[in-house]
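Novice: this one's sequence-less:
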């Protein structure tokens, strides 16, 4: 494999990781669509979100999210309630079944990540963990890049 510049290397790692994640999920007969998985994980992280906020977090059209949310409400994974602060908004939460599915999904995804990292030596895993922590901070920090 050719040596890639850092930006291209990061994109290639993310691309291959997402592909392998999707293959791991495809092995689970009870798995949901990618959009449904994202909705479950976002609501598990947040606890409760407005439908508009959810669409924004997922970078998806509100109408698309609305359709999927209605299906997930019908499947008993989500509940909808009018917002107490904005009469135009709808608040979404996971039902008990939705939370259970989100927890199972999280365990599956975390297990997949651990299986990928298990292919590395202990020293490499420590280096990768340090680099991932730095990347996470860089992606969540509003500060300017360091020279």
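Specialist: Ah, there it is. Since this is a predicted model, take the numbers as computed values, not measurements.
Novice: rest of the way, CA atoms for contacts and neighbours
Specialist: Fine.
Novice: how about the strands of the chain, start to end?
Specialist: Counting by DSSP state E, the chain has these strands, from start to end: 48-50, 78-82, 90-94.
Novice: Now tabulate the ones you listed in a markdown table and tack on mean neighbour count and distance to residue 100.
Specialist: Below are the strands of the chain laid out as a markdown table (neighbours: other Cα atoms under 10 Å; distance: least, Cα to Cα, whole Å):
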| stretch | mean neighbour count | distance to residue 100 |
| --- | --- | --- |
| strand 48-50 | 19 | 16 |
| strand 78-82 | 17 | 11 |
| strand 90-94 | 21 | 9 |
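Novice: Same list (these) but as CSV, adding distance to residue 37.
Specialist: Listed next are those as CSV, based on distance: least, Cα to Cα, whole Å:
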stretch, distance to residue 37
strand 48-50, 15
strand 78-82, 12
strand 90-94, 12
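Novice: let's bring in a second model and compare:
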């Protein structure tokens, strides 16, 4: 099972690549990079992850991740919030400006993805939607344990 699972999980990465291939941030967002965009959109996902979990989710080491978060904080897009139950835990919250940036990014991505989705039949779109919903549910379960 482990070997098959790891191969199947690589397929998820291939799907992600297929959708993000050739994606670029809109010119109005040239002041942030794709890593910062991924951080913002991960925070925006509503999964309430701490900083360590976000860094792991997007595949960044602590140093580069912290630098990106520092830049986003300087731009006024995020703020750090220390956990009241565990002072070592820090969550990132979007500011109003951060939420506005996420809306712009989401609109840009939806436009880009729409072009990719046009290649799928209605049945394939429904299957993809179901699969993505399942992946999100399972990710939330695994991350929260």
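Specialist: Structure received. Everything quoted here is computed from the prediction, not taken from an experiment.
Novice: So which of the strands of the first structure is nearest residue 117 of the first structure?
Specialist: strand 90-94 (30.3 Å; Cα to Cα).
Novice: If you count contacts, what does the closest one end up packed against?
Specialist: Packing partners of strand 90-94 of the first structure (3 or more Cα pairs under 8 Å, 6 or more residues apart in numbering; DSSP states H and E): helix 34-46, strand 48-50, helix 51-58, strand 78-82.
Novice: now the angle from it to helix 34-46?
Specialist: Per axes from the mean of the first three to the mean of the last three Cα atoms, to 10 degrees, the angle that strand 90-94 of the first structure makes with helix 34-46 is 90 degrees.
Novice: Pull out the buried positions in stretch 40-57 of the second structure.
Specialist: Neighbour-count burial for stretch 40-57 of the second structure flags 40, 41, 42, 43, 44, 48, 49, 50, 51, 52, 54, 55 (criterion: 16 or more other Cα atoms under 10 Å).
Novice: thinking again about what came up before, for the helices and strands packed on strand 90-94 of the first structure, give me TSV that also has distance to residue 14 of the first structure.
Specialist: Output for these, formatted as TSV (distance: least, Cα to Cα, whole Å):
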stretch	distance to residue 14 of the first structure
helix 34-46	16
strand 48-50	27
helix 51-58	17
strand 78-82	29
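Novice: Please identify which of those is closest to residue 104 of the first structure.
Specialist: Residue 104 of the first structure lies closest, by Cα to Cα, to one member of these: helix 34-46, at 10.3 Å.
Novice: once aligned to the second structure, how far is that closest one on average?
Specialist: In the superposition with the second structure, the aligned residues lie an average of 0.9 Å away from helix 34-46 of the first structure, counting by mean Cα distance after the TM-score superposition for the first structure.
Novice: List the contacts of residue 53 of the first structure.
Specialist: Applying Cα atoms under 8 Å, 6 or more residues apart in numbering, we find residue 53 of the first structure in contact with no residue.
Novice: mind checking how far it is from residue 35 of the first structure?
Specialist: From residue 53 of the first structure across to residue 35 of the first structure, the span is 15 Å (Cα to Cα, to the nearest Å).
Novice: and what of residue 97 of the first structure?
Specialist: 17 Å.
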